[in-house]
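K.L.:
A predicted structure for the sequence below; I have some questions about it.
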Amino acid sequence: MCCSDEKRIYTSEKAPKALAPYSPAVKGGGLIFISGQLGLDPATNQLVEGGFEAECRQALNNLKNLVEAAGSTLDQVVKVTVFLKDINDFARLNSIYAEYFTVNPPARSAFQVAALPKNAAIEIEAIALAPECCCCHQDCCD
């Protein structure tokens, strides 16, 4: 079996621990799936202070760190889903988001939701392309 066919779980010291029974990042079938990231400080697993902008930046940093832990980059993100506590934050989201996805941004959906864990203002999940294996040896995707 080629290593791109294996399910692999990724975490990062630079991203918060999972709040429930889920994996922060899973690679399989040539894709990396990043679970929804809140604006949690990885050191405390608590929401950062500073309101929407601070939470948005932290959520994007957490997402970036998990994508990188799985061996990819933000440039390889192909789909993002954003959950907003208040759709009126959409313009502020776009401004900050453009700092992280500067060229050829991924496909994206954004929704207002009734509530988010920890009463967060934003949650962001993503799908990225996994780096291609150089061969079909088991260790080439580590």
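P.N.:
Received it, and whenever you're ready, just let me know what you need.
K.L.:
can we go C-alpha only for contacts and neighbour counts from here?
P.N.:
Will do.
K.L.:
residues contacting residue 100?
P.N.:
Shown in contact with residue 100 (CA atoms under 8 Å, 6 or more residues apart in numbering): 60, 74.
K.L.:
And for residue 108?
P.N.:
79, 80, 81, 82.
K.L.:
Structure two is appended below for comparative analysis:
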Amino acid sequence: MREEYLDGTEVSGGYCRALKQGNMIFVSGTGGLDQHGKLAGPDVTSQSRLVYKKIEKALAHFGADLSHIVSVVIYVTDMSTTAEYQAVHSDVFAKYKPTSTLVGVSGLVAGMSIEIKVEAMID
């Protein structure tokens, strides 16, 4: 059975923040914009922290948490900020290590420096 989650921060129509299909949860690319559309901060660290809080909230909707994440894809606009992101990533995944892909991109919506999408699996 397919279940969708919308949190009101979707930039445009046509997609959901997250969806659960069977035992898999897919969280759309999530950026560091707060509920008012403002950047959490100018740096990758503050944006990353907010992103993981938003992802955690989406997972919780389906009864999951960050430990259920099996795959992460990170999009960054400046590859020189990798160490900043990795510091947050290491904190978030201190116990559970998902697969991970880092991709450099030329730009993201609303001036974001980072966008993260995840896939999680529950029992």
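P.N.:
Right, received. Where do you want to start? Values in this document were obtained by computation on a predicted structure and should not be read as measured data.
K.L.:
related to what we said a few turns ago, over in structure 2, see which of the contacts of residue 108 of structure 1 survive.
P.N.:
Contacts from these that recur in structure 2, judged by both residues aligned by TM-score structural alignment, their matches' CA atoms under 8 Å, are 79, 80, 81, 82.
K.L.:
For residue 117 of structure 1, state which of the residues you listed is nearest.
P.N.:
Nearest to residue 117 of structure 1 out of those is residue 82 (CA to CA; 13.8 Å).
K.L.:
sorry, back to before: please tell me which one of the kept ones among the contacts of residue 108 of structure 1 counts the most neighbours.
P.N.:
Ranked by the number of neighbours (other CA atoms under 10 Å), these place residue 82 first, at 20 neighbours.
K.L.:
Return the residue of structure 2 aligned against that residue.
P.N.:
When structure 2 is aligned by TM-score structural alignment, residue 82 of structure 1 is paired with residue 74.
K.L.:
show me where structure 1 has strands.
P.N.:
Using DSSP state E, the strands of structure 1 run over residues 8-10, 25-28, 31-37, 40-41, 46-47, 77-84, 107-112, 122-129.
K.L.:
what does the first one correspond to over in structure 2?
P.N.:
Under TM-score structural alignment, the alignment places strand 8-10 of structure 1 onto residues 3-5 of structure 2.
K.L.:
returning to what we had before: switch the strands of structure 1 over to TSV; also include distance to residue 58 of structure 1.
P.N.:
Output for the strands of structure 1, formatted as TSV (distance: least, CA to CA, whole Å):
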stretch	distance to residue 58 of structure 1
strand 8-10	19
strand 25-28	17
strand 31-37	9
strand 40-41	7
strand 46-47	9
strand 77-84	14
strand 107-112	17
strand 122-129	10
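K.L.:
Could you point out which of those sits nearest residue 69 of structure 1?
P.N.:
Comparing the strands of structure 1 against residue 69 of structure 1 with CA to CA, the closest turns out to be strand 8-10 (6.5 Å).
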